[in-house]
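> Coordinates for the following, if possible.
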Amino acid sequence: MTTYVLIHGAATDAWCWEPLTAELRGRGHAVVAPDLPCDDDAAGLAEYADTVVDAVAAAAAGAGGAGGDRAGRPVVVAHSFGGFTGPLVCERLSADLLVMLQAQVPAPGEPPGQWWENTGYGPARRESDRRRGVAEGAEEDERALFVHDTPAVLADGLLADHQRRQSATPLGAPWPLKAWPAVPTRFLLATGDRFFPPGFLRRHVEERLGFRPDEMPGDHLPMLGHPQELAERLEAYRSGR
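Coordinates of the predicted model:
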C-alpha cells in the first residue's frame, strides 16, 4: 500500500479528487486529499503546506502508523496552483515521488503572482485562443474553459458547489525553496486544456524542469474526466514502469 497525497488548485476544494480517490483506493492505496485554506487571507503557502502535512500525519495516526510498502513515504500529486505547494510538502515529508498535474512550476524566489508574466502565459494563451477561433478579449464561460471534457454531472457539481474565493495572500511572497526538492518528479499534461494550453505548458516544463512532460487526454481537471487513466498513469510512475 502507498499513500497518495493529492493537492488541489486555486479557488476550489478537494472534492475534485473524489473520482481519482475512488480509483486509487480500489487499488488498495490510502489517499489524503485535504481542503486548503484558499479563502483565508491569513494563509500563505507555508500554511497550505502545513495543512497538507498535518492531514498526512492525522491519517497515519488514524491508521495506527501503518506506512505501507514505502515506509510512510508518500506519492504527492499537485494540480494547477497546487504546484507551488507540492514541492514544499515533498521537502517536509521526504516523498517518494512528486507528480505535477497540469501544474504551475515555481522558480526559487518567484512570487506566484509573477509567474504569469515571467512565463509568457498571456501571449501564449492569446495565441492559443486565436487558433481556436476565440476573439481577443472575449470571456469564455468556466465550463468551456476549464471542464469541457468533464462529464456534465461532475462539471455541474464543481461549478455549482465547489468553487471558493481565492485569497491573494499566497501570490505575493517569494517561493521559499532555493532549489527543487531532491525527489523524483514527473509532469503529466492534459492535451485538451484550454486554460493552460499544451504548447505553452510543454515549453514551461522543459524550461523549468528540464524534461518533456508526459501527456494524457483531458481538460484542466483530468482527475474528473479521466480518473481511471490518471490512476493507471500514477500507478505506472509509482512502480517505475
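> CA atoms for contacts and neighbours, from now on please.
Noted.
> For this structure, which segments count as helices?
18-26, 45-62, 86-93, 115-118, 121-132, 142-146, 152-161, 169-172, 198-209, 222-225, 227-239 (DSSP state H).
> which of these sits most buried?
helix 222-225 (a mean of 25; mean count of other CA atoms under 10 Å).
> So A30 sits against Y4, correct?
Yes: with contact defined as CA atoms under 8 Å, A30 reaches Y4; the gap is 6.2 Å.
> more neighbours, the two?
Applying other CA atoms under 10 Å to A30 and Y4 shows that Y4 carries more neighbours, namely 25 against 20.
> Relative to R132, how far out is the most centrally placed residue in the chain?
The centroid of the chain falls nearest to H79 when counting by CA atoms, centre = their mean (0.8 Å). Note on H79: its distance to R132, by CA to CA, to the nearest Å, is 24 Å.
> what does E117 give?
Here the criterion is CA to CA. By it, E117 lies 22 Å from R132.
> before we move on, what about V89?
Counting by CA to CA, the gap from V89 to R132 is 37 Å.
> Also T85?
T85 is 32 Å from R132, by CA to CA.
> cool, V75 as well?
Taking CA to CA, one finds V75 at 36 Å from R132.
> Kindly report the same for E91.
40 Å.
> And for Y237?
33 Å.
> Then T12?
27 Å.
> again with W175
34 Å.
> For E142, which non-adjacent residue is spatially closest?
Distance criterion CA to CA, 6 or more residues apart in numbering; nearest residue to E142, sequence neighbours excluded, is L159 at 7.9 Å.
> Pull the contacting residues for G218.
Taking CA atoms under 8 Å, 6 or more residues apart in numbering as the criterion, G218 is in contact with 149-150, 190-193, 225-226.
> Sequence B follows; please return its structure for comparison with A:
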Amino acid sequence: MTTFVLIPGAGGAAWYWHRVVPLLTAAGHTAIAVDLPGANPTAGLREYERIVLAAAAGADRVTLVAQSMGAFTALGVCDRLPVEQLVLLNAMVPAPGETPGQWWDNTGHEFPADFDEHAHLLHDVPPEVGAAGASHQRPEADIAFAQPCAFDRWPDVPTTVLASREDRFFPYDFQARVAHERLGLDVVPTPGGHLAALSQPEAIVAALAPSAVRNLH
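Here you go, the predicted model:
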C-alpha cells in the first residue's frame, strides 16, 4: 500500500486533511497529514521542508500531496523522498527558484480585492465543518512568501494537477492555464471549491486512490 504525505496550504494546519485521512487509512493506506508552523515568523519554507522530511522518515512508496501554497514545500522535498507520485490540489504551481510572493505576479493572478473567507474559501464547506475549523485557522507569516522554492528543475516524478471546478480563489480556467504553461499538463477536474478536501473528501480520495473509495462501499 501507499504512504500518502499530505501537505496543507497557507497556515499549515494538518486539520485541513482530517476528512481525507480516515478514508485513506480505512482502505489500508498510510496517511500522514503534516502540521506546519505557518504563523511562526521565524519559520519558513526550509523549516517546512524539514518537518515534512521528518514526518515521512522511513516511508516508502510515497505519494506526496500538496494543497495550494503547500506545493512550494512539496517541490522542496520531492527529490529527498521516495516519491512515486506528486499530486497538486488547487495549487500554486511553482517555478524553480520562485517565491510564493512572486508567484502572483508571475502567473498574472491577483489576490481578490474583495476577498471574503466565506465567499472565496468556505462557500461549499459544510457549515459544521467550517465551524469546527475555526480553532485551527492561523495566518501565514510573511517569511515564507519571500523564500525561493528549493528546486532547480521539475522532478522526474509522475505529476497530477487536481483543479476544483468551483474554486473561487484559484478559478478552474486559471489553474488549467498555469498547469499547461508551466508543466505541459492538463488538469484533472474535481468537484468542490478551493478547500475541496473539506467539502468533497470522497472525491479527492477517489482522485488520489480510486480503489480506496471503491473498497469503502
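> circling back to that earlier point, want to try CSV for the helices of the first structure, with distance to V99 of the first structure as columns?
Shown next, in CSV, are these (distance: least, CA to CA, whole Å):
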stretch, distance to V99 of the first structure
helix 18-26, 14
helix 45-62, 15
helix 86-93, 9
helix 115-118, 20
helix 121-132, 21
helix 142-146, 20
helix 152-161, 23
helix 169-172, 21
helix 198-209, 12
helix 222-225, 13
helix 227-239, 8
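> Which of those sits closest to D35 of the first structure?
helix 45-62 (8.0 Å; CA to CA).
> count of neighbours near the equivalent of P197 of the first structure over in the second structure?
Using TM-score structural alignment, the partner of P197 of the first structure in the second structure is P171. P171 of the second structure: 17 surrounding residues under other CA under 10 Å.
> R177 is in contact with P171 of the second structure, correct?
No: checked against CA under 8 Å, the pair P171 of the second structure and R177 is beyond contact range at 10.2 Å.
> Once you drop chain neighbours, what's closest to the counterpart of T169 of the first structure in the second structure?
Aligned counterpart of T169 of the first structure in the second structure: I143 (TM-score structural alignment). In space, I143 of the second structure comes closest to G44 once its chain neighbours are excluded; the distance is 5.7 Å by CA to CA, 6+ apart.
> and that neighbour, how many neighbours?
22.
> how near is it to R80 of the second structure?
Relative to R80 of the second structure, and taking CA to CA, G44 of the second structure is found at 18 Å.
> for R153 of the second structure, same thing?
According to CA to CA, R153 of the second structure stands 14 Å off from R80 of the second structure.
> for G130 of the second structure, same thing?
34 Å.
> just P155 of the second structure next, same as before
From P155 of the second structure to R80 of the second structure the distance is 10 Å (CA to CA).
> check contacts around the closest residue to V56 of the first structure other than its chain neighbours.
Among residues not flanking V56 of the first structure along the chain, V32 sits closest, at 6.3 Å (CA to CA, 6+ apart). Residues near V32 of the first structure by CA under 8 Å, 6+ apart: 3-6, 55-56, 59.
> Repeat that for E140 of the second structure.
Contacts of E140 of the second structure (CA under 8 Å, 6+ apart): 10-12, 38-40.
> Any idea how far apart the tips of stretch 181-189 of the first structure sit?
21 Å.
> I meant to write stretch 162-179 of the first structure there.
End to end - CA to CA - stretch 162-179 of the first structure spans 33 Å.
> can you give me how far that stretch is from the chain middle?
13 Å (CA atoms, centre = their mean, to the nearest Å).
> Would you indicate which residues of that stretch are buried?
Applying a neighbour-count criterion of 16 or more other CA atoms under 10 Å, one finds 166-171, 174-176 buried in stretch 162-179 of the first structure.
> would you list those residues in CSV and tack on distance to E142 of the first structure?
Converted to CSV, those look like this (distance: CA to CA, whole Å):
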residue, distance to E142 of the first structure
Q166, 16
S167, 19
A168, 20
T169, 23
P170, 23
L171, 22
P174, 29
W175, 28
P176, 31
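> Out of these, which is nearest to P217 of the first structure?
Out of those, the member with the shortest distance to P217 of the first structure (by CA to CA) is Q166, at 27.1 Å.
> Let me know the distance separating the closest one from P197 of the first structure.
In terms of CA to CA, Q166 of the first structure sits 22 Å off from P197 of the first structure.
> Ok, Q104 of the first structure next?
Counting by CA to CA, the gap from Q104 of the first structure to P197 of the first structure is 12 Å.
> and what of E206 of the first structure?
14 Å.
> what do you get for G157 of the first structure?
24 Å.
> what's the answer for A190 of the first structure, then?
In terms of CA to CA, A190 of the first structure sits 9 Å off from P197 of the first structure.
> still contacting in the second structure, which of the contacts of G218 of the first structure?
Counting by both residues aligned by TM-score structural alignment, their matches' CA atoms under 8 Å, the members of the contacts of G218 of the first structure that carry over to the second structure are 149, 190-193, 225-226.
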